[in-house]
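Undergrad: Starting from these lines, generate the structure:
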Amino acid sequence: MLLEIQKKIRQMKVIRMINRLPITIKVTVWYTTFLLILLATLVVVSFLITDSFAISMSEQELKKSVNDIVTGEEDYEPFDEGVQLLFYDASGNLQNGKVPDSFNIEPSFSESVIREYSNSGSQFIYYDSQISDGKYQGNWIRGIISVNGLKQKLSMISIALLVICPMIIIIISLGGYTIIKLAFKPVKRISKTAIEIGCNYDLAKRIELEEGNDEIHQMANAFNEMLDSLEEASQHEKQFTSDVSHELRTPISVILAESQYGEEHIESLDEAKNSFQIISRQSKRMSKLVNQLLEISRMDRALEVEKMEFNLSEALRSMIVDYRSLAEANGLALIERIEGDIYIYGNKMMVQRVFDNFFTNALKFTSTHIIISLRRNQQFCYLSVEDDGPGISEENQNRIWERFYQTDYSRNKESNTGFGLGLAMVKKIMKIHDGDAKVETKQNGGSIFTVSFPVVKS
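TA: Next comes the predicted model:
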């Protein structure tokens, strides 16, 4: 039992040692081992089959040479491609040909049988066949071939393999190791870059590799894209924190100032009421900001939103009824151009929030009228809210969708008490609904805010 435990411990140590080795060495050792086994097997097999292969080839050549003469396909020649051919009469007397020096055996013929003979280190095989017709009928043809020469040639091949195989193993191992090392060089660079980013918190750093389209380059490109996203998220986070701090600084300062003033200087009930009203207004402002931030945060984290198929045309007409009185109270005309029976698949409350943000913005900045339109094509429907206000410059048309961003005239307008979160919320909602949001400014002034929803095929 103790020996088995010790054996397992040793095995675990070996495994740990192997795991510490670089991948290049592991892979090189792996295929080199199999290559070594394969080549060693080849050399051993070549030595083992040399004798049998030499005899087999000699037998084939011997039979062919003798039978060609017996059948008359070829004329008799004493020597034919390594085979010595002897011509005997019916009584066994040698008529033609020369017996090899080491082949000391009395003629004893056996039809079509290959036999072996060894003498003083020389090995022969011989084959007899009797002529069955013609003027030489009854005579014998004996073929004799020495297998020593062919064995030596085959042995030389085996020895050559034995010498060449180690060289082949060395060349392949070194070449493979070099190729693997070069192939994993980008991985080393990726690891180095990742460590530098982790140590220095430098999300602007990127993995720099030469041109390539293999799996490692694809992985490096994926890492770079991930770093782009992380850097962008980090920048948004910093900007978000800065903007929130900026938006909260003023109401907090006012509340603190009023509280301190009330504690030290207020002497009458009217002064106290005035201070409380200021504190209440600033507190409500802060509460509204926090609620909007929480709602956007929930949208950021939401993986699934409850959706259903509903009639956007009817929902929009119902909302316009509620908003028409608000527009008329501000002296504005409300014009609707809505196509009927347009169905979408989405969250009805979120879609209402999109329209509410667009209409509220139009109400702030328009001069005479607001145009609400809904139209569709084969794939999408387009909800637009158009005003005749000052419009939005081209440089601001992309930035207005950012959190807390407000154009200069928007910030300075007295009626605008927002935080610059509404359009950011619209962008997030449209992303959830696989749609898009955009804005354009008309040449004669005014803006058109448009969102697009995939329509349900009827």
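
Undergrad: from here on, contacts and neighbour counts on C-alpha atoms
TA: OK.

Undergrad: Count residues in the vicinity of residue 201, would you?
TA: Residues near residue 201, counting by other C-alpha atoms under 10 Å, number 11.

Undergrad: typed the wrong thing, it's residue 70
TA: Close neighbours of residue 70, defined as other C-alpha under 10 Å, add up to 22.

Undergrad: how near is it to residue 131?
TA: Note on residue 70: its distance to residue 131, by C-alpha to C-alpha, to the nearest Å, is 5 Å.

Undergrad: Please enumerate the shared neighbours of those two.
TA: residue 141 (C-alpha atoms under 8 Å, 6 or more residues apart in numbering).

Undergrad: secondary structure class for residue 204?
TA: coil (DSSP: H, G, I helix; E, B strand; the rest coil).

Undergrad: Is it in contact with residue 229, as I believe?
TA: No: contact between residue 204 and residue 229 fails when scored by C-alpha atoms under 8 Å: they sit 10.6 Å apart.

Undergrad: Tell me which stretches of this structure form helices.
TA: 2-20, 23-48, 50-70, 148-183, 185-200, 215-264, 269-301, 312-329, 348-365, 408-412, 422-432 (DSSP state H).

Undergrad: Next, the structure of the following sequence, for comparison with the previous one:
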Amino acid sequence: MKHLSVKQKLTLWITLLMLLLSTLVLGFMVAVSSSVVTENAYDQLTSAVQNNLSGISRENGSLKFSEGFSFTNNGVYTVIYSDSGALLAGQLPLAFPEGTALENGAIRPVQGVDDSYYALDLWLPFGWQDGVWVRGILPAPDIADVLDDLVGIALLLLPLMVVVSGLGAYLLARSTFRPIGRIIQAAEAIGEGRDLSRRIGLPPGRDEISRLGQAFDNMFARLEASFESEKQFTSDASHELRTPTAVILAQCDYARKHAEDPAQYAQAIEVIERQAGKMSVLISQLLQMTRLEQGTQRACFEQADLSSLVEVVCTEQPEFPKDITLQADIQPEVEACFDVTLISRLLQNLIDNAARYGKQGGHIWVTLRRERKDILLAVRDDGIGIAQEQQEKIWQRFYQVDASRGSEGGTGLGLTMVRQIAALHSGTVTVESASGQGSCFTLRFPAESRPEADGTSS
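TA: So this is what the prediction gives:
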């Protein structure tokens, strides 16, 4: 048994169970048939005798029989005896034993010479002490013949039922377990070739197998996303950390050679510190983006006052370089369901981006308002702007409109993170800009509806 497949075991089990059930049903039918045949014979005999009772009368000392009376009716013989047991009318079956005692109201079997009979005696009174015995005699039905016919039919139908049930069980098991075979093939293919793009692709359904296949596909999708995030993180980190690492190593060598000169030594330490800080910011942002993509931590969505949050973020901004001025136009008491930490980071990234690409003596305008069921948060500047052909590229990792500004602290990850946070809040972020005319980034997300599945947060 242990070498059989699940389909074979299931088919064998159902076939054996059906065979056992068929045997029990056959035994039950034999027992019930015997009882039914005997019961029908009793009913037939009783009905015939009782119907004939109403057709017997006595006039002037002689028996009279009505037109509906019959001495043989539906296989039942009717004979009339006197109160002393003398035969008055009717004819006994040839094999019925004469002299059989009379017993009022009881059906009993009587064994003849060659055959068996059922007999029913009823006393029909004509007065206080006068009357006749009416006896009904029915040849006992041959139950063996009935059982032979029943067994013959059963032997023809039951094996057919067993075969059909076994075949049906096999076909059902095969169709049921075929998706499991696809699951196994997909899992083996992924295990052997690490092809996480493979999917089982079962049609949607509510049965357990379909749900299992969908669960595996979702698991494969999450695994693929995790591996892709890991690959992206490794690629980004190795590429972007190469330059600051090389600078740090070069400055260490420079400091070692000029250790006797305090000024040059201090300068080297300052460069190392600056590059290490840049590496720290870069690694922190990469980790944050990876967590957002993989969903490793739950976001804390809550109903809060967005107006107060935006006002606090704008108020706590440090002094901007190039004498840039920040102005806020905040609609009061704007309530929304959002993650406070993530929205704070989104707004800070947009303000930092506006300051980094602003002009000398420029301005940054932060606007918050509610339009019907949506929240609009906009950050506008009058800086260098973004050319039309570059506006789709700014959402890519490490892309910078003006690469020469990279030394000012930008990593090229801020806008990528902004778009991720917007998507997490079921919202969108758009940009309106032109070269030399500044840029306006607008976040729009629903105020009341919470995302169906919680996202992530640091």
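
Undergrad: And the TM-score between these chains?
TA: Once superposed, the chains reach a TM-score of 0.78 (TM-score structural alignment, normalised by the length of structure 1), with 432 aligned residues with a C-alpha RMSD of 3.9 Å.

Undergrad: what do residue 204 and residue 229 of structure 1 both touch?
TA: By C-alpha under 8 Å, 6+ apart, no residue touches both residue 204 of structure 1 and residue 229.

Undergrad: Pick the most deeply packed of the helices of structure 1.
TA: Of all those, helix 422-432 carries the top mean neighbour count, a mean of 20, counting by mean count of other C-alpha atoms under 10 Å.

Undergrad: orientation of that helix relative to helix 348-365 in degrees?
TA: Going by axes from the mean of the first three to the mean of the last three C-alpha atoms, to 10 degrees, helix 422-432 of structure 1 is angled at 150 degrees with respect to helix 348-365.

Undergrad: Give me the residues contacting helix 422-432 of structure 1.
TA: Contacts of helix 422-432 of structure 1 (C-alpha under 8 Å, 6+ apart): 296, 299-300, 305, 350-351, 353-354, 357, 400-403, 436-437, 451-453.

Undergrad: and if we set it to 7 Å?
TA: Applying C-alpha atoms under 7 Å, 6 or more residues apart in numbering, the external contacts of helix 422-432 of structure 1 come out as 296, 350, 354, 357, 400, 401, 402, 403, 436, 437.

Undergrad: same check, this time on stretch 155-175 of structure 2
TA: 7, 11, 14, 15, 18, 19, 22.

Undergrad: hang on, the earlier thing: redo the helices of structure 1 as JSON lines? Include distance to residue 119 of structure 1.
TA: Shown next, in JSON lines, are these (distance: least, C-alpha to C-alpha, whole Å):
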{"stretch": "helix 2-20", "distance to residue 119 of structure 1": "56"}
{"stretch": "helix 23-48", "distance to residue 119 of structure 1": "23"}
{"stretch": "helix 50-70", "distance to residue 119 of structure 1": "16"}
{"stretch": "helix 148-183", "distance to residue 119 of structure 1": "12"}
{"stretch": "helix 185-200", "distance to residue 119 of structure 1": "65"}
{"stretch": "helix 215-264", "distance to residue 119 of structure 1": "67"}
{"stretch": "helix 269-301", "distance to residue 119 of structure 1": "95"}
{"stretch": "helix 312-329", "distance to residue 119 of structure 1": "108"}
{"stretch": "helix 348-365", "distance to residue 119 of structure 1": "106"}
{"stretch": "helix 408-412", "distance to residue 119 of structure 1": "115"}
{"stretch": "helix 422-432", "distance to residue 119 of structure 1": "96"}
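
Undergrad: OK, contacts around residue 43 of structure 2?
TA: Contact analysis of residue 43 of structure 2 by C-alpha under 7 Å, 6+ apart lists nothing.

Undergrad: And it, how close does it get to residue 134 of structure 2?
TA: Taken as C-alpha to C-alpha, the span from residue 43 of structure 2 to residue 134 of structure 2 is 17 Å.
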